[in-house]
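Q: here is my input, please return the structure:
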Amino acid sequence: MLPTPQLADRDIIEQKAFIIQAIQAHLSGAATIDALAGWALKAFHSLYSDDQDVIEQPEEADDDVDTAEEQDADETVIESVLDLLMFADTPEFALSPAQLADAITDLQR
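A: Okay, the predicted model is just below:
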């Protein structure tokens, strides 16, 4: 089963975990590639507000917050992986299990 695609109210670590969970659901046969692509589209759109072109992040309570540079890198990886997944149901953009595993590795960095 796929996790909720509503990522905007999650921190970066949770966003990555939800995306990994969605990919693993597909790899295990619990979700079709069409379902994964649809989920990724909803997840991608959930990250953007109507007024801005930036990923919305909730306020962080911890003093141990990533630097702005690390957060930008994390956001770029999230956007890139979601972009790959959104079109994975189209034959010319189909992803192999190895490519999906690579996406998981990218998210775990």
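Q: when you work out contacts or count neighbours from here on, use the C-alpha atoms and nothing else.
A: OK.
Q: residue 24 sits in which helix or strand?
A: When elements are assigned from DSSP states H and E, residue 24 belongs to helix 12-27.
Q: pull out the buried positions in that helix.
A: For helix 12-27, the neighbour count (16 or more other C-alpha atoms under 10 Å) marks 12, 15-27 as buried.
Q: and the top helix by length along the chain, what does it pack onto?
A: Secondary structure of the chain per DSSP state H: the longest helix is helix 68-86. Helix 68-86 sits against helix 12-27, helix 33-46, helix 97-108, with contacts defined as 3 or more C-alpha pairs under 8 Å, 6 or more residues apart in numbering; DSSP states H and E.
Q: how about this one, so we can line them up?
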Amino acid sequence: MVVSANELNVHFSTISRELSRNAVNSEYDPEVAHELSMARKQTSTKANRRSTSTSTDEVIRKCLQLNWSPLAISLRIEVELEADDMLSHTTIYRRIEDDRRQGGTLYRQLPRYGKTR
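A: Predicted coordinates for the structure are as follows:
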């Protein structure tokens, strides 16, 4: 394993982790490894938080209309919604930025929008 790691110019622990994660019946198949990797990626917490939920989107929109900051919104979501729907203020900023890129106007409702100092 160390020899193949040196040939690939990576640490041997990288090869070891790859084999332990993706070997099926002690055999490594790159196509199966890729499929396993994609399945893990789909079910990851980060991927699930990035996907939009109508309940959280409604709360974000309502709170922005009330001039709340994303930090205040994230604290409110903790109280109002289930643990699965909790979002950090950073994730809320990302959703607002994604909305802006798609032509939305949520960013204009941020409390400090347009303020220069």
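Q: TM-score of the superposed pair?
A: Laid over one another, the chains give 0.27 as their TM-score (TM-score structural alignment, normalised by the length of the first structure), with 53 aligned residues with a C-alpha RMSD of 4.8 Å.
Q: before we move on, back to that, including distance to residue 69 of the first structure, could the buried residues of helix 12-27 of the first structure go into TSV?
A: Converted to TSV, the buried residues of helix 12-27 of the first structure look like this (distance: C-alpha to C-alpha, whole Å):
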residue	distance to residue 69 of the first structure
12	13
15	17
16	17
17	20
18	22
19	21
20	22
21	25
22	26
23	26
24	28
25	31
26	31
27	31
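Q: in these, find the pair that's most separated.
A: Spatially, the most separated pair among the buried residues of helix 12-27 of the first structure is 12 and 27, at 22.6 Å (C-alpha to C-alpha).
Q: hmm, back to that, distance to residue 75 of the first structure added to the helices and strands packed on helix 68-86 of the first structure, as a markdown table?
A: Output for those, formatted as a markdown table (distance: least, C-alpha to C-alpha, whole Å):
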| stretch | distance to residue 75 of the first structure |
| --- | --- |
| helix 12-27 | 8 |
| helix 33-46 | 11 |
| helix 97-108 | 10 |
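Q: residue 79 of the first structure is nearest to which of these?
A: Of those, nearest to residue 79 of the first structure by C-alpha to C-alpha is helix 33-46, at 7.1 Å.
Q: got the angle for that closest one vs helix 68-86?
A: Counting by axes from the mean of the first three to the mean of the last three C-alpha atoms, to 10 degrees, helix 33-46 of the first structure lies at 140 degrees to helix 68-86.
Q: which elements pack onto helix 33-46 of the first structure?
A: Packing partners of helix 33-46 of the first structure (3+ C-alpha pairs under 8 Å, 6+ apart): helix 12-27, helix 68-86.
Q: right, and those helices - which one's nearest residue 103 of the first structure?
A: Using C-alpha to C-alpha, those put helix 68-86 closest to residue 103 of the first structure, at 6.2 Å.
Q: and the closest one, which residues are buried?
A: For helix 68-86 of the first structure, the neighbour count (16+ other C-alpha under 10 Å) marks 74-75, 77-82, 84-86 as buried.
Q: for stretch 46-59 of the second structure, same thing?
A: Buried-residue list, stretch 46-59 of the second structure, by 16+ other C-alpha under 10 Å: 56, 59.
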